[in-house]
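Participant: Everything below, folded, please.
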Amino acid sequence: MTAPRTAPAPLPAAELTRLTDRLHHDGIVGLPQAFTRDWVRELGEDIDTAFAEARARPGGAVGRGPHRYYVEIHPEQLRGFTELAAHPWITAVAEAVLGPEYRIVEVGFDVPLPEAVDQPWHRDFPMPEETARDRRLTSLAVNVTAVDTEEDMGPFEIAPGTHWDDGSTFAHGMFPPREDYPRYRDLAVRKYPKMGDISIRSALTIHRGTANRSAKSRPVLVLGLDAPGAGNDERHDTAVTREFWESLPDAVRSHLRCPVVEKLRPITQKHTIEGLVMGEAES
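Facilitator: Here you go, the predicted structure:
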C-alpha cells in the first residue's frame, strides 16, 4: 500500500500536550491529513471487500440500526495496517494516554448506508471502574474516514465532555435515558472529516450516527486501543497468520497481543446488545 507520507514527522512535545489535554477535556481530538488520499482510497477498497464478504455469511456483520452495520476484521485484511498501527501521531497519543504498553485490540469498521437513521445517543461500552474512580481513560478509538464526509451523508455527532458522565442510569451502561437527550443535542458537534483525516476519541464520549439522506455510504475504520488490563480484548477476536506476524515491524508487534494462527477464521460479530438497541432511533 502507498505509504501515508514520507517519514511522517513526530508530534512536537507541545502539540502532543495540547492534544492529550483536549482529549481529556472533550473526549475527542482530530488530526487532519494524517494519511494521503491514495492511502485512504486503498483503505476504502479493502473495507468494501471485507464488507461484501461479511454480509454474505451469517453473523459476519451486525446491525447498528436500520441500514447501518459494524464489521470486525483481522488486521491483515487491510493492506495499510502497518502504516496505520505505526503512525507516529497515533502512537504518541496512545502512549501518552494509555501508557507505553498499550494494546491493539480491535480492527473494524462502521458503514452507514443510504437511509440509515439517527442512532440513539450512546457510548460504546460501560464506564470502567478505573475511569469512574480515578478519571483515567483506559481505552481509545482511532477513526479513519474512507470518504469525504458531506452534510447529507449522516455525519458522526458527538457531545464533548460527556466521557466523564455517570452512566449508572444508562441502559446496559451505554444508553442514556431519553430525558437526557436535549442536553446531548445542545452539546453536540457534527464532524466532517475528509479523506486522510483521523480522530482519536474515548468511546465513552456520548455520540451517535445521524441519518444518511444521501445515495452514498460513509464507511469509517475503527482501531481500538487498550491500556494493559482494560479488558476490551475480551469483546474481540483479533488474530493474525504466522506469515503476517513475521512481516510486522517490532514496533507494531509489541502492541498486538493476539493469537498467531496458521489460518484465519472469519469473525462472528459479538455486538448483540448494541445491534438490538440501535434500532430504537430517536423520534
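
Participant: can we go C-alpha only for contacts and neighbour counts from here?
Facilitator: OK.

Participant: now the strands for the protein?
Facilitator: Here the chain has its strands, by DSSP state E, at 28-31, 62-63, 68-72, 103-112, 139-145, 156-158, 189-190, 198-201, 207-209, 220-226, 240-241, 260-261.

Participant: I'd like these laid out as CSV, including mean neighbour count and distance to residue 272.
Facilitator: Formatted as CSV, these follow (neighbours: other CA atoms under 10 Å; distance: least, CA to CA, whole Å):
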stretch, mean neighbour count, distance to residue 272
strand 28-31, 20, 26
strand 62-63, 23, 7
strand 68-72, 25, 11
strand 103-112, 24, 15
strand 139-145, 24, 20
strand 156-158, 23, 21
strand 189-190, 16, 26
strand 198-201, 22, 23
strand 207-209, 23, 17
strand 220-226, 23, 18
strand 240-241, 19, 24
strand 260-261, 15, 26
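
Participant: Serialize those strands to TSV and add fields for distance to residue 132.
Facilitator: Shown next, in TSV, are the strands of the chain (distance: least, CA to CA, whole Å):
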stretch	distance to residue 132
strand 28-31	18
strand 62-63	29
strand 68-72	27
strand 103-112	21
strand 139-145	13
strand 156-158	20
strand 189-190	24
strand 198-201	17
strand 207-209	19
strand 220-226	16
strand 240-241	34
strand 260-261	34
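
Participant: and residue 270, how many neighbours does it have?
Facilitator: 17 (other CA atoms under 10 Å).

Participant: who's in contact with it?
Facilitator: If you count contacts by CA atoms under 8 Å, 6 or more residues apart in numbering, residue 270 has them with 62, 235, 236.

Participant: If we use 10 Å, what do you get?
Facilitator: Counting by CA atoms under 10 Å, 6 or more residues apart in numbering, residue 270 makes contact with 59, 60, 61, 62, 71, 72, 235, 236, 237.

Participant: To compare with the earlier structure, here is another sequence to fold:
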Amino acid sequence: MAWRHSPWVTARALGLGATAAVVVVSAVRLLRRRPPPRPAAAALPSDIARVATTAEVAAAVRAEGVCVVERVLDAAAVAALRERVAALEPRKRQNRRAKRWEHVHSPEAAAFAELAQHPSIAAAAKALLGPKHYLEKCGLVVSHPGATAQRWHMDTPHLFACREHLPPHSLSVFVPLCDLRPANGPTEFHLASHIKANLVRPPSRAAACCPAGSCVLYDPRVMHRGGANESEGERALVYLTLSRVWYRDTLNP
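Facilitator: So this is what the prediction gives:
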C-alpha cells in the first residue's frame, strides 16, 4: 500500500482511535525498515569429477576439492572390509545427528592401516601431501533410515590467515560399504569451496553417488554435509584422514 499522507494522518482519517493509530504507525515504520528478502542462491548443475589416475585425483582435489575413483575395491574386498571393521571395538561412538553415528577406531587397527596403504589411496596421499604423511584418524560412519541431512561444514578450517590458497594439510577418504544413491543420502559437496575466494560465490552443489568400494577423496576444507537417508537401509562408509606429519587435528579429537 502506498501512503499519500503520513501513517498517523491516514489512521485517524479512517476513524481509528489514538491507540489503534499508534499500532498502525508502528507497523508501517517496521515494514519500511525491513529489507527485502534475499533470494536463495540457486545450486548450479554440476557433478563430481570421476577420475582414474593419480595425476587426475590430485588435479581434481586441488581444483574442485573432491573427486571419485570408482570401484577401487571389488565386491569381495568390500565384504571382507565390512566384516573386519564389524569385529573391532571402536574407541568411542559419537552421535553426529539423529540416527547418524560415527565409530572412531584406532589408526593402528590393521583393517584401516592396510586400507590406507592401498595403492590408489597411498599414491593420492603422496601426490597431495608429499611423502611425509600419516594416517591420523579413521573409523566408520553409519547413517540409519530416517537420518536427516547434516549442516554444511568443513572438517577442518584454513590454518593461516593469508590471502593465498595453500596446499591441503590433510586428505579425507570415504570408502562406502554400500552403493551411494540419492535415496540413502550420499555426502554432498560445494565444489571448489575449499578455496577462500570461492566461499562468496553461488554454490555449485553435487552429491557423491558411486558404487560400493569406490573412493571419495576430498580436501577437508571443502564445504560438505551428509545427506538425508530416505531409504530403508543403512548407509555405512569407512573413512580415513591422512595428514602431513606436522599437523594434528585438535578440533575433532
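
Participant: Can you tell me how far the residue most central in space within the second structure is from residue 207 of the second structure?
Facilitator: By CA atoms, centre = their mean, the second structure has its centre lying nearest to residue 224, at 1.7 Å. Residue 224 of the second structure sits 9 Å away from residue 207 of the second structure, taking CA to CA, to the nearest Å as the criterion.

Participant: what comes up buried for stretch 148-168 of the first structure?
Facilitator: Going by neighbour count (16 or more other CA atoms under 10 Å), the buried part of stretch 148-168 of the first structure is 149-150, 153-164, 167.

Participant: and those residues, which two are the farthest apart?
Facilitator: Greatest spatial distance among these (CA to CA): 150 and 167, at 31.6 Å.

Participant: Now list whatever residues contact both of residue 224 and residue 207 of the second structure.
Facilitator: 187, 188, 189, 190, 191.

Participant: May I see the residues you listed organised as CSV, with distance to residue 65 of the second structure added?
Facilitator: CSV is the format used below for those (distance: CA to CA, whole Å):
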residue, distance to residue 65 of the second structure
187, 13
188, 12
189, 9
190, 9
191, 6
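
Participant: Can you tell me how far the equivalent of residue 183 of the second structure over in the first structure is from residue 121 of the first structure?
Facilitator: Correspondence of residue 183 of the second structure to the first structure, assessed by TM-score structural alignment: residue 152. Here the distance between residue 152 of the first structure and residue 121 of the first structure works out to 19 Å (CA to CA).

Participant: Select the longest helix from the first structure.
Facilitator: helix 37-55 (DSSP state H).

Participant: So which elements touch that one?
Facilitator: On a contact count with 3 or more CA pairs under 10 Å, 6 or more residues apart in numbering; DSSP states H and E, helix 37-55 of the first structure meets strand 68-72, strand 103-112, strand 139-145, strand 220-226.

Participant: Could you export those strands as JSON lines, including distance to residue 213 of the first structure?
Facilitator: As requested, these are arranged in JSON lines below (distance: least, CA to CA, whole Å):
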{"stretch": "strand 68-72", "distance to residue 213 of the first structure": "13"}
{"stretch": "strand 103-112", "distance to residue 213 of the first structure": "10"}
{"stretch": "strand 139-145", "distance to residue 213 of the first structure": "18"}
{"stretch": "strand 220-226", "distance to residue 213 of the first structure": "17"}
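
Participant: Looking at the ones you listed, which is nearest to residue 197 of the first structure?
Facilitator: Short answer: strand 139-145, nearest of these by CA to CA, at 6.5 Å.

Participant: The closest one vs the second structure, average offset?
Facilitator: Once fitted to the second structure, strand 139-145 of the first structure is off its aligned match by 0.6 Å on average (mean CA distance after the TM-score superposition for the first structure).

Participant: That strand vs helix 37-55, what angle?
Facilitator: 110 degrees (axes from the mean of the first three to the mean of the last three CA atoms, to 10 degrees).

Participant: From the contact counts, what lies against strand 139-145 of the first structure?
Facilitator: Strand 139-145 of the first structure packs on strand 28-31, helix 37-55, helix 81-85, helix 88-98, strand 103-112, strand 198-201, strand 220-226, going by 3+ CA pairs under 10 Å, 6+ apart.

Participant: try it again with 6 Å
Facilitator: On a contact count with 3 or more CA pairs under 6 Å, 6 or more residues apart in numbering; DSSP states H and E, strand 139-145 of the first structure meets strand 198-201, strand 220-226.

Participant: so which of those strands comes closest to residue 116 of the first structure?
Facilitator: strand 220-226 (14.4 Å).

Participant: Is residue 26 of the first structure in contact with residue 161, as I believe?
Facilitator: Yes - with contact defined as CA atoms under 6 Å, residue 26 of the first structure reaches residue 161; the gap is 4.3 Å.

Participant: Please say which position in the first structure residue 59 of the second structure maps to.
Facilitator: By TM-score structural alignment, residue 59 of the second structure lines up with residue 21.
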